[in-house]
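Q: Generate a structure from the sequence data that follows.
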Amino acid sequence: MRPTHRLLALLGITAALPLAEVLILLLIGFTPAKGLAPQITAVWPYDSYHDMRWLLVYHNSWLMFGSGLLGLIALRGVLSATIVSLAWPTRTPRPPYRALVLRNVGVAAFGAVLVLPFAAYSVAASVLSLSWFLFASLIPMLLLAPFLQRMSVGRRLWRGLPSAELVGWSLLDFAVITLGGGLVWRTPDVWTPLVAAATGALNGLLWQQSVRAAVLQKRVRWLRVPVVPIVVVLALAVPLMSQVLSQPPNQANTFMPPIFNRPLPPQVPYAVILLAGHDSAYDGRPAADPNMELFSYLGLDSGGRPLPYRPEATHRSLESSSQLLAAQVEAVHRRTGRPIALIAQSEGVMVARTHLRNRPDSPARALAMFSPLIRVGRAYYPPPEASTGWGLATGWLLRVMFHVTTIGNRGPSTPDEPFIRSLLDNAPFYRYQILCPIPDVRVIAFLPTTTATEAPPGQAIKIPVVEVPTFHARVIGRVDANDMLIDFLAGANINRPRREFGPLQQLGDAWHAPSLAIQVNPVWRPTAPPGPPFTMARFCP
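A: As a prediction, this is how the structure comes out:
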């Protein structure tokens, strides 16, 4: 085959598959997943990352998972062998196609097994909407990519370092996938297939350059060093380091926003209850203002004051926490005679929203949400005693990963703790209702920039928001955010969206796991809001 014909065939294959995937997604109305389509022909290991995320979300038995895994490995191996064959440098001897198939099926099997734990972390990010899970799944992909790309073209390429050229092409492919996923969202649906096909064609050019860089690398540094096993160990250590860095400080009171340590201004008509997030701790000290209390995840003492608690207390179910909050709201309301304002962060937001859903007659008349967990429950896995259920293998992968990465942590979280199971079992509410208006309650959301990476685009936010360039759970301590909070409590109408928030959300969409259709899961079906399986109309019905 002539070089020009080989190039055209290469570009045709790498463009046709993203085109086909995005057309299917548009046909069934599955628009939240269309940002994934360009990855189907991406360079190793991003293509396996694409496959494994679909598999981990959409299987409901061990047989379906096992057969799906073997099928995807075989298809990926044959496809990669074909792409490598077409991308091979013209004047360099090329191995027989059969040898390329065998080699690439082996690399596909190795890549799938290696990528599975990180793809499971991507699913965990869909369950909890925490960006650090997403980063913990992506950083290993960046580390592994140049090494896996070399392995698909030759033997014994698990030794030595890849060339700087190959590393550069690998990073460029990551950028192309990210930009392609964002453009798929930004363009109207009529142009989406064209964007997906164009991104796929760019993948083909990057395959050509990556294969060329791997085949023609003249000098291999550290030729005798088994670099690939070392990089694999480093990649597996990323989730461990992420868990360590995400641990709360070891102190008696981990949640003291500025408002806790100063009297409320006279123009604030509310009594205030502060709700801390997951793994917080409280030593029982009172707030500076008698009309303010910190919510206790252990409840009230005999005098009606919030009990001190340790981080383990925050692992309880949202229903039980909301019952404790209801008792504390009533107690503060009786004691002060004022309506209640709830100021909540992260898990505390979910507790407050659960309370307001369950108690529409609550004295709480204002809610300020800091770093809320938005669009949670987009995936599912059953409890450990279940033998079937969507995401069955995913749950066990996460249990193993959490067990390894939380060794030595005090009060470690688990994928099956009551708080997380609350999100999984009640996903129709938490996925669609967190950023919605609440009757007779003034609501505002303070969203950190990382929230843009934590949930896919598509939701029209119908409440006032303040978008702040910072990380999760870092908003409430900022002076400007505290000033806006006081203004909100005093009755001001505040709305401060930022221009970069939407584009960042679209760029991050390529790296999310696909959402599990709400009506597919029998656990969700009884409480699912009306509408087709993937419609955006389910938000704030």
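
Q: Please count neighbours and contacts with C-alpha atoms only from this point.
A: Will do.

Q: Can you verify Pro269 is assigned to a strand?
A: No. Judged by DSSP: H, G, I helix; E, B strand; the rest coil, Pro269 forms no part of a strand; its state is coil.

Q: show me the contacts for it.
A: Contacts for Pro269 (CA atoms under 8 Å, 6 or more residues apart in numbering) come out as 338-339, 489-490.

Q: Sequence B follows; please return its structure for comparison with A:
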Amino acid sequence: MHITLADRRPGTALLLLAAVPSMLEMAVLAGLGFFAPQPLAPQVTAVWPYDSYHDLRWLLVYHDSWVTFALGLVIVIAVRGLLSAGLTALAWPPELPRPSWRWLVSRNLEVAALAIVIISPWAAISVAFSAVALSWYLFASVVPILLIAPFLQRAGVVRRWWRGLPSVALLGWSLLNFLVLTLAGAVIVSVPAWARIFVAGLAGVVNALLWRRTVWAAARRPVRWARVPVAPIAIVITMVAAVGMPPLAKVAAGTGTWRPPLVTRPLPERVPYAVIVLAGFESRWDGQPPVDPRVARFSYAGTDDSGRPLPYRAEDTHRSLDSSAALLATQIDALHQRTGRPVALAGESEGALVIRTFLDKLPRGPVEVAMLFSPLIWPGRAFYPRPGRDGWGVVTGWELRAIAGVLNMFRNVDAGPDEPFVRSVIVEAPFYRNRILCPVPGVRVIAFLPLVGAAEAPPGEYSRVPVYEVAALHGDVLSREDVYQQVIRFLSGERVDQPLRVYEVVQRLGAAWQPPPLVLEVNPLWSVGREGDPAVTGRICEAS
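A: Next up is the predicted model:
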């Protein structure tokens, strides 16, 4: 059959079907004034499985009972199956006989349901990321989607899609789709509000081109290993690989032996402060004191009768932020009485949240300086109720408990979504989402931010205090020599402020792969507060 140039161009119907839904979602979000999730709009008509990943993240955040989740799941599968069937039909190669419309609808409904099952654990992990704002969880939720995408993209096109290796072309189009969605999300948060619907529509047009190329690659190209069930094997391997998360998460959280220069070197004489150093989540301390008597380690286990910090275990860091802040207040008083000096606080990751909780809820006393290393950016963006209760994200909570139960089989210390530390962040989400990197009257505050943490930060404002940004991993900032030199400068009264231009670039590139935040005012537990909602406005440190 002779194919003309016109046959090779996507038809108007395909372009409209791919562009209009993305524009509609963007228009609704813009009309509601809901800023943070706008980068997700281009994914409405993305190629499998990015489209289902978009749907499931919305559903896991925005359901408030098992019934609404089940109803939402049926609607999501039905709409996704019909939309994908239409896109597949319109993208079909003209020289090949197209399956019947009935077969395409039936097959794409099946694929929509299957994709939900396969993607659900990773979407749940992304919601866990939005609760605690750790970049590791964001990467752990996105990378598996990238790996399984080429295998699922044949599912709605050919009958025995689970057999054989995907072609190089499918791998390439899958990766290009990911890059397009990433760039589209970054552009959406970089242009004026009036232009975002246009950008979403343009991204939809590119989706149409990718649907055409993906369907052609799946329908026309023969596969290798045609009798081997490669897709199920790849999917199972991807899921089983999750057991590698605990040790990597420990590295990301700065666990194990943690002795930054502040505790291994004497402070210069020009530093007028006594310093308390706070480690992060699942750190541990054997009780070895810092070299300089003006420096003390914070203990998550409290102090002995003489006021000395006690050694602590990794599980001691699981306590609530309020209880840790109370322990910090006691240790501040003890250090001040012993040294007679004003106190500076230096906390990494969870330690930074403990400091911020203390500064907000308890008398500051002799504290004059707060240095926050790898602080969590906008945590508390998701919610799930305690076991046995209904509420926003109820199904998500149980899915996270199931995932934690599996992972705990490979951990020395059990962790889960209901431990006091995580629960305290979720319950106090209005404060932690809005106030962590805000000025504190009477206290000099600075944030030392790792570049990888830029992916944690949703689009919009993230700090109103001086920042020193470095190319580092989360939890690996306070141990760096260059950062130590800046810490000494700051403690000596000098101005330290070094934002990196690339930080905001990374922040915008990560925007498309974050789950939509739960709006503060829809959750009765949060709506009674007086905090502004940066998820809506894109601005922090504001009252409602």
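
Q: So after superposing, what's the score?
A: Once superposed, the chains reach a TM-score of 0.97 (TM-score structural alignment, normalised by the length of structure 1), with 538 aligned residues with a CA RMSD of 1.7 Å.

Q: Could you look up the SS state of Tyr503 of structure 2?
A: Assigned state for Tyr503 of structure 2: helix (three-state reduction, three-state DSSP).

Q: counterpart of it in structure 1?
A: When structure 1 is aligned by TM-score structural alignment, Tyr503 of structure 2 is paired with Phe501.

Q: Quick check: chain neighbours aside, which residue is closest to its match?
A: Ala452 (5.9 Å; CA to CA, 6 or more residues apart in numbering).

Q: Buried residues in stretch 101-110 of structure 2, which are they?
A: 104-105, 107-110 (16 or more other CA atoms under 10 Å).

Q: List the ones among those residues that fall in helices.
A: In helices, defined here by DSSP state H, the members of these are 104-105, 107-110.

Q: any chance of those residues in a markdown table, with distance to Phe298 of structure 2 too?
A: Formatted as a markdown table, those follow (distance: CA to CA, whole Å):
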| residue | distance to Phe298 of structure 2 |
| --- | --- |
| Leu104 | 61 |
| Val105 | 60 |
| Arg107 | 58 |
| Asn108 | 55 |
| Leu109 | 55 |
| Glu110 | 54 |
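
Q: Mind telling me the two of these farthest from one another?
A: Comparing all pairs in those by CA to CA, the longest separation belongs to Leu104 and Glu110, at 9.8 Å.

Q: ok, the alignment partner in structure 1 of Ala19 of structure 2 - contacts?
A: Counting by TM-score structural alignment, Ala19 of structure 2 lines up with Ala15 in structure 1. Residues near Ala15 of structure 1 by CA under 8 Å, 6+ apart: 41, 196-201, 203-204.

Q: For Gly160 of structure 1, see how far away Ala15 of structure 1 is.
A: 32 Å (CA to CA, to the nearest Å).

Q: How about the contacts made by the alignment partner in structure 1 of Asn412 of structure 2?
A: Mapped onto structure 1 by TM-score structural alignment, Asn412 of structure 2 lines up with Arg410. Listed by CA under 8 Å, 6+ apart, the contact set of Arg410 of structure 1 is empty.

Q: How about Ser323 of structure 2?
A: If you count contacts by CA under 8 Å, 6+ apart, Ser323 of structure 2 has none.

Q: what's the counterpart of it in structure 1?
A: Taking TM-score structural alignment for the superposition, Ser323 of structure 2 sits opposite Ser320 in structure 1.

Q: what do you get for Ala208 of structure 2?
A: Checking TM-score structural alignment: Ala208 of structure 2 goes with Gly204.

Q: before we move on, what about Trp225 of structure 2?
A: With TM-score structural alignment as the criterion, the equivalent of Trp225 of structure 2 in structure 1 is Trp222.

Q: same check, this time on Val528 of structure 2
A: Using TM-score structural alignment, the partner of Val528 of structure 2 in structure 1 is Pro526.

Q: my read is Ala112 of structure 1 is in a helix, agree?
A: Yes. Counting by three-state DSSP, Ala112 of structure 1 is part of a helix.

Q: Most neighbours of all the contacts of Pro269 of structure 1, which one?
A: Neighbour counts for the contacts of Pro269 of structure 1, by other CA atoms under 10 Å, peak at Leu489, which reaches 23 neighbours.

Q: so how far is Phe260 of structure 1 from it?
A: Leu489 of structure 1 is 14 Å from Phe260 of structure 1, where distance means CA to CA.

Q: Next: Leu423 of structure 1.
A: 29 Å.

Q: and these two? which has more neighbours close in?
A: Neighbours were counted for Leu423 of structure 1 and for Phe260 using other CA under 10 Å; Leu423 has more, 22 against 19.

Q: Residue in structure 2 paired with that one?
A: Checking TM-score structural alignment: Leu423 of structure 1 goes with Val425.

Q: show me the contacts for that match.
A: 131-132, 321, 379-380, 432.

Q: got JSON lines for the residues you listed, with distance to Thr88 of structure 2 and neighbour count too?
A: Listed next are the contacts of Val425 of structure 2 as JSON lines, based on distance: CA to CA, whole Å; neighbours: other CA atoms under 10 Å:
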{"residue": "Ala131", "distance to Thr88 of structure 2": "36", "neighbour count": "24"}
{"residue": "Val132", "distance to Thr88 of structure 2": "38", "neighbour count": "26"}
{"residue": "Leu321", "distance to Thr88 of structure 2": "50", "neighbour count": "25"}
{"residue": "Pro379", "distance to Thr88 of structure 2": "39", "neighbour count": "28"}
{"residue": "Gly380", "distance to Thr88 of structure 2": "38", "neighbour count": "29"}
{"residue": "Tyr432", "distance to Thr88 of structure 2": "44", "neighbour count": "24"}
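
Q: all strands for the stretch 201-350 of structure 2, in order.
A: Remark: strands assigned in the stretch 201-350 of structure 2 by DSSP state E, counting those that start in this stretch are 274-278, 295-297, 343-348.

Q: who wins for proximity to Ala195 of structure 2 among those strands?
A: strand 343-348 (39.1 Å).

Q: what's the mean deviation for the next helix or strand after that closest one versus structure 1?
A: The C-terminal neighbour of strand 343-348 of structure 2 among helices and strands, as given by DSSP states H and E, is helix 350-361. Compared with structure 1 after fitting, helix 350-361 of structure 2 has a mean deviation of 0.7 Å; criterion: mean CA distance after the TM-score superposition for structure 1.
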